[in-house]
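Novice: can't give you the sequence, but here's the structure:
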């Protein structure tokens, strides 16, 4: 049995690929906020370096499983480090993996459901909308624009389905986006 956990100081910043999440999180970190980096990007880099199979273009289900497990561990480790008392921003949460599963028509297993229902971030989730002017692909981000828009839509739907309040972060400069988020939480 998974014991319920909730941390109102844990804020998720999410959205489709290439919308400025990492840049925004870097700005928040520069303002002395605690930030948890994205699991997916780190996993993809690691798998590419080791010729691994847990990649979205090799073994989607293995990628999904490893990403979910690491996201849950990240939540737990962060809770231990900050003792739950410090405002912390996550570059995606474990519900992003549930969204990914739905995007690839893969099962959301019982364990994933249990964590999603029992381990809770702050009820407000900041979602960055698709922004074509800043979108670009790279070695870890291979989705095209259409997939980026679909991911945004599914991400909003996924978080809302688990009872989170979606806060769409405006398309502004990184400083203004950071000001918007900090202003909202204060």
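Specialist: Structure's in. What do you need? Being a predicted model, the structure only gives us computed values, none of them experimental. Numbers count the residues shown, from 1 in each chain.
Novice: going forward, measure contacts and count neighbours with C-alpha atoms only.
Specialist: Noted.
Novice: Could you check how far the closest residue to residue 119 other than its chain neighbours is from residue 75?
Specialist: If the residues on either side of it in the chain are set aside, residue 119 comes closest to residue 5, at 4.6 Å by CA to CA, 6 or more residues apart in numbering. Distance from residue 5 to residue 75, counting by CA to CA, to the nearest Å: 10 Å.
Novice: Included below, for side-by-side comparison, is a second structure:
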């Protein structure tokens, strides 16, 4: 069965790659974004009084597997509830769960790849890693981040994507790089995009497509 075509864009990368900074910047410019599932889940559990070590499973593989299963469940719920024709930017996505499974050497979850193959994302960006910085949810280190970077890329290649690598640069330069590619993505789109180009701002906003990308294209 062919995968379901979507207008979803994935911004992915290893921890401390700067992807979330750019996702937040895109959000301020009118894009609909879906926050990183793992970080959101960790913040919720921390608010309940659980320790980061317990949440991330440093106490044993069973807890790590429980965390990964929770991530899978949330991603599947998102995929089923979001309109595939809506232009949405995801901060990370279902396929990268397998990268963390490989890093942590826990039991594979076949559903990760099975479910990932049911959808075709409009485009995938993978951010090149930056020097590693710890924060309140990260338990990895620079070596782990480099491993995850390569694994994430290989997983998307395995799924048939040619991810766009976002090079190391300033926040403004990376944001401009991503915005330029988003414009190219839709300039090459089919007649459905041609219809969008003729829409007024209100229609563009209703479709989840930021009107500023139409500037100069009318």
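Specialist: Yep, it's here. Computed from a predicted model, the values in this text were never measured in an experiment.
Novice: Identify the residue nearest the geometric centre of structure 2.
Specialist: Compute the mean C-alpha point of structure 2, and by CA atoms, centre = their mean the closest residue is residue 92, 2.2 Å away.
Novice: For that one, give me its contacts.
Specialist: 10-13, 36-37 (CA atoms under 8 Å, 6 or more residues apart in numbering).
Novice: can you do 10 Å?
Specialist: 9-14, 19-20, 23, 34-38, 75, 124-126 (CA atoms under 10 Å, 6 or more residues apart in numbering).
Novice: And it, how close does it get to residue 12 of structure 2?
Specialist: Residue 92 of structure 2 sits 5 Å away from residue 12 of structure 2, going by CA to CA.
Novice: Check which helices and strands the longest helix seen in structure 1 is in contact with.
Specialist: In structure 1, assigned by DSSP state H, the helix with the most residues is helix 60-82. In terms of contacts (3 or more CA pairs under 10 Å, 6 or more residues apart in numbering; DSSP states H and E), helix 60-82 of structure 1 is packed against strand 5-6, strand 10-15, strand 34-36, helix 39-49, strand 88-91, helix 95-103, helix 110-118, strand 119-120.
Novice: Check these for me and report the most buried one.
Specialist: Mean neighbour count (mean count of other CA atoms under 10 Å) peaks for strand 10-15 among the helices and strands packed on helix 60-82 of structure 1, with a mean of 26.
Novice: how close does that strand sit to structure 2?
Specialist: Strand 10-15 of structure 1, aligned to structure 2 and superposed, deviates on average by 0.7 Å (mean CA distance after the TM-score superposition for structure 1).
Novice: give me the stretch of structure 2 that that strand matches.
Specialist: Structural correspondence for strand 10-15 of structure 1: residues 8-13 of structure 2, per TM-score structural alignment.
Novice: ok, now stretch 25-36 of structure 1?
Specialist: Aligned by TM-score structural alignment, stretch 25-36 of structure 1 falls on residues 23-34 of structure 2.
Novice: can you tell me how far residue 141 of structure 1 sits from residue 184 of structure 1?
Specialist: For residue 141 of structure 1 relative to residue 184 of structure 1 (CA to CA), the value is 29 Å.
Novice: ok, these two, which is more surrounded?
Specialist: For residue 141 of structure 1 versus residue 184, the count of surrounding residues by other CA atoms under 10 Å is larger for residue 141: 14 against 11.
Novice: Map that one onto structure 2.
Specialist: Checking TM-score structural alignment: residue 141 of structure 1 goes with residue 138.
Novice: And that match, how far from residue 64 of structure 2?
Specialist: Applying CA to CA to residue 138 of structure 2 and residue 64 of structure 2 gives a distance of 14 Å.
Novice: Nearest to residue 148 of structure 1 among the helices and strands packed on helix 60-82 of structure 1 would be which one?
Specialist: strand 10-15 (8.5 Å; CA to CA).
Novice: got a list of what the alignment partner in structure 1 of residue 102 of structure 2 touches?
Specialist: Residue correspondence to structure 1 (TM-score structural alignment): residue 102 of structure 2 is matched to residue 102. Contacts of residue 102 of structure 1 were listed using CA under 10 Å, 6+ apart, and they are 96, 108, 151, 154-155, 158.
Novice: Go again with 8 Å.
Specialist: By CA under 8 Å, 6+ apart, the residues touching residue 102 of structure 1 are residue 108.
Novice: Dump the helices and strands packed on helix 60-82 of structure 1 into TSV; add distance to residue 169 of structure 1 as well.
Specialist: Below are these laid out as TSV (distance: least, CA to CA, whole Å):
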stretch	distance to residue 169 of structure 1
strand 5-6	23
strand 10-15	9
strand 34-36	17
helix 39-49	21
strand 88-91	14
helix 95-103	17
helix 110-118	23
strand 119-120	21
